[in-house]
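Engineer: Provide a 3D model corresponding to the input given below.
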Amino acid sequence: MKAVLYIGHGSRNSSSNEEFHAFIQEVKPHINAAIQEVGFLENASPSISEAVAACVEKGASELFVMPVLLLAGIHGKEDIPKEIAKMKERYPHMLFRYGRELGADPLAAKILAERVQEKNFSEHNSKKALLLVGHGSRIKESERQLSELSNLLKAELNSQHVFPCFLKESSPGYQEELHNVVESGYETIYTIPHLLFTGIFTKRIKELAEGASADVIHCEPLGFHPRLAELLVKRTKGEFGN
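Structural biologist: Alright, predicted model coming up:
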C-alpha cells in the first residue's frame, strides 16, 4: 500500500506546527494515497521516525517522502535523507522514495506578486525596487532557485526591479543588497520574505532596514497561501505518480 509522508521543519511555537498541519489537511484530499502522515525534522512531534512507524502500522509498503521546504538546503539535501537512510535499515521491506523541495515555480511567483500587491504596489516609475529575501543555505542550488523565482516575479509584476538576496550564508546578502539599491537611487523598497512563517527572520528583515535612507515597505511572507497548497499538490502528484 502506498503512503505519503509530508516533512516540515518543525517549530518550538506550537501554533506554527498547527498551521503546518492545517495546511497539509488542504493537500490530502487531492492526493490518491490511503495513508498520508505528517512528520517534523526537529522541535515538534511526530518526528520522522514516529511518522514512518505510523505509516508502517497502517500497512504501508511503499512510502513517498515529500519535504515541504521552499528552496534547496541542508535540511532537504542532507538532514532528511539521513533520517530516511535510518528508516530504510529499520524497515528493509519498505520501498522509500524521496521528493524535492518546492523550488522556483510560477505558482510561488503568483503568491509573491499578491503579497506585493497587498501593499498597493504599482510600477509607475523605476524608483521602486523589490527585494526577494530568502533564508539562505550552504547549498548553492538555493541561489539559482531564488534567482529563477525573481525572474518569474518580474514577469508577474511587469517589473525589472526585482533583486534576490538572502539573510545568511548565500549571496548576495540582504543588507548588502539593500545598501546597493539605496545607492542606486531607488526611493521605495519592498521587502518580500520568501518564508513560510512570520517570526525571527521577518523581524530581522525589518531590523536591518531601520535607518535606510529610503521608504522601506515590508510585505507579508509567502506563507501557507492556497496557491502554495496547489503547488505542493502539483509537486507531490508529479513525483508520487498519481
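
Engineer: Please count neighbours and contacts with C-alpha atoms only from this point.
Structural biologist: Noted.

Engineer: excluding its backbone neighbours, what's nearest the residue sitting nearest the centre point of the chain?
Structural biologist: By Cα atoms, centre = their mean, the chain has its centre lying nearest to Leu70, at 2.2 Å. Nearest non-adjacent residue to Leu70, counting by Cα to Cα, 6 or more residues apart in numbering: Leu102, 5.1 Å away.

Engineer: and the one you found, what does it touch?
Structural biologist: Shown in contact with Leu102 (Cα atoms under 8 Å, 6 or more residues apart in numbering): 68-71, 231-232, 235.

Engineer: for comparison, sequence B:
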Amino acid sequence: MQAVLYISHGSRVKESVAEADAFLRCCMKGIASPIQQICYLELVQPDIHKGIDTCVRLGATQVIVQPLLLLSAGHAKRDIPREIRRAQARYPQITFKMGLPFGVDERIVDVLVKRLTESNVLIGPKDVVLLVGRGSSDPEIAESFALICRMMKLRGFQNIAVCYLAATKPTLQDALMQFHARLPKGRLFLLPYLLFPGLLKRIIDKAINDIGGGSNLVLCQSLGFHPILCQLLRNKVQGMIEDDSFF
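Structural biologist: From the prediction side, this is the model:
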C-alpha cells in the first residue's frame, strides 16, 4: 500500500503551523493515495521518525516522502535523506522515495508578482524590489536566487536585490540600511521568498522597525497559501505516484 508523508518545516508560531497544515490538507484532496500524513522537520511533533512509523503502522509498503520546501539546501540534501536512511534500516521491507522541493519555477515567480501587485502601489523605475530569503550556506541557494532575479527582470522589474535572514550575506539588516538610506525619491518593496514564515516574520518586522520604517518601505506578503503552489505540489506527488519506475 502506498503512503505520502509530507514534511512541513515546523514553527514556534502556532498560526504558522496551522496555515501550513491547512495548505497541505488542501493539497491532499487531489492526491490518489490511501495514506497521507504530515510530520515536521523541527519544533513540532510528530517528527519524521514518528511520521514514517505511522505510515508503516497504517499498512504502507511504499512511502513517498515529500518536503514542503521552496529550494534545495541542508534540509533537502542532508537532514531528510538521513532520516530516510534510518527508516530504511528499521523497515528494510519498505520502499522509500523522496520528492524534491519546489525549486525555481516560473509559476512561483508569477506568485511573487501577484504578491507585489497586492500592495496596490504601482512600482516605478526608481523603486527597488528586495527579495528576502531564509538563507543557507549552500551555494545553490545563491544560484537559485540569481535565476529568480533574472525571471523577475524579464517581467519588467529591473531593480531587484536579494538578502537573507540567516546563514549568509547580505543580511536583511545590511540591505535595509543600504537601500532605505538611498531611496529618498523611490520606495523599497520587501518581498519575502518564504512559504509560512512564522518567527521569521517577526525578524522582518523588527528589522523594519529598527530603521524607522517609513512611507517609502512596503512589506509584501510571503508566498503562503496560494492555489498555484498547491497545484505544483499536487503535480509533484501525483507524478511520483503514477510513475511505476519510481519505486
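
Engineer: Most neighbours among the contacts of Leu102 of the first structure, which one?
Structural biologist: Sorting the contacts of Leu102 of the first structure by how many neighbours each has (other Cα atoms under 10 Å) puts Leu71 first, at 26 neighbours.

Engineer: hang on, isn't it packed against Ile139?
Structural biologist: No - Leu71 of the first structure lies out of contact with Ile139 (Cα atoms under 8 Å); the separation is 9.5 Å.

Engineer: And the contacts of the helix or strand containing Arg107 of the second structure?
Structural biologist: Using DSSP states H and E, the element containing Arg107 of the second structure is helix 106-117. Applying Cα under 8 Å, 6+ apart, the set of residues contacting helix 106-117 of the second structure from outside is 148, 151-152, 189, 191, 193, 220-223, 226, 228-229.

Engineer: Narrow those residues to those that are buried.
Structural biologist: Among these, the ones that count as buried by 16 or more other Cα atoms under 10 Å are 148, 151-152, 189, 191, 193, 220-223, 229.

Engineer: Out of these, give me the two with the largest separation.
Structural biologist: Among these, the pair separated by the greatest distance (Cα to Cα) is Phe189 and Leu229, at 22.1 Å.

Engineer: quick revisit: identify the contacts common to Leu71 and Ile139 of the first structure.
Structural biologist: In contact with both Leu71 of the first structure and Ile139: no residue, using Cα under 8 Å, 6+ apart.

Engineer: just how off-centre is the longest helix along the first structure within its chain?
Structural biologist: For the first structure, the longest helix by residue count, based on DSSP state H, is helix 141-157. Using Cα atoms, centre = their mean, to the nearest Å, the mean C-alpha position of helix 141-157 of the first structure is found 13 Å from that of the whole chain.

Engineer: mean shift between the helix or strand just after it and the second structure?
Structural biologist: Sequence-wise, the next helix or strand downstream of helix 141-157 of the first structure (DSSP H and E) is strand 162-166. On superposition with the second structure, the mean distance recorded for strand 162-166 of the first structure (mean Cα distance after the TM-score superposition for the first structure) is 1.7 Å.

Engineer: tell me the SS of the residue lying farthest from the centre of the first structure?
Structural biologist: Residue farthest from the centre of the first structure, counting by Cα atoms, centre = their mean, is His93 at 31.9 Å. The three-state label given to His93 of the first structure by DSSP: H, G, I helix; E, B strand; the rest coil is coil.

Engineer: What separation do you get for it and Pro172 of the first structure?
Structural biologist: From His93 of the first structure across to Pro172 of the first structure, the span is 45 Å (Cα to Cα, to the nearest Å).

Engineer: quick one on the thing from earlier: next one: the residue nearest to the centre of the first structure from Gly241 of the first structure, what distance?
Structural biologist: From Leu70 of the first structure across to Gly241 of the first structure, the span is 21 Å (Cα to Cα).

Engineer: Repeat that for Gly199 of the first structure.
Structural biologist: Plainly put, Gly199 of the first structure is 35 Å away from Gly241 of the first structure if you go by Cα to Cα.

Engineer: where along the second structure do the helices fall?
Structural biologist: Using DSSP H, helices in the second structure cover 14-28, 48-57, 74, 80-90, 106-117, 139-154, 172-181, 199-210, 227-242.
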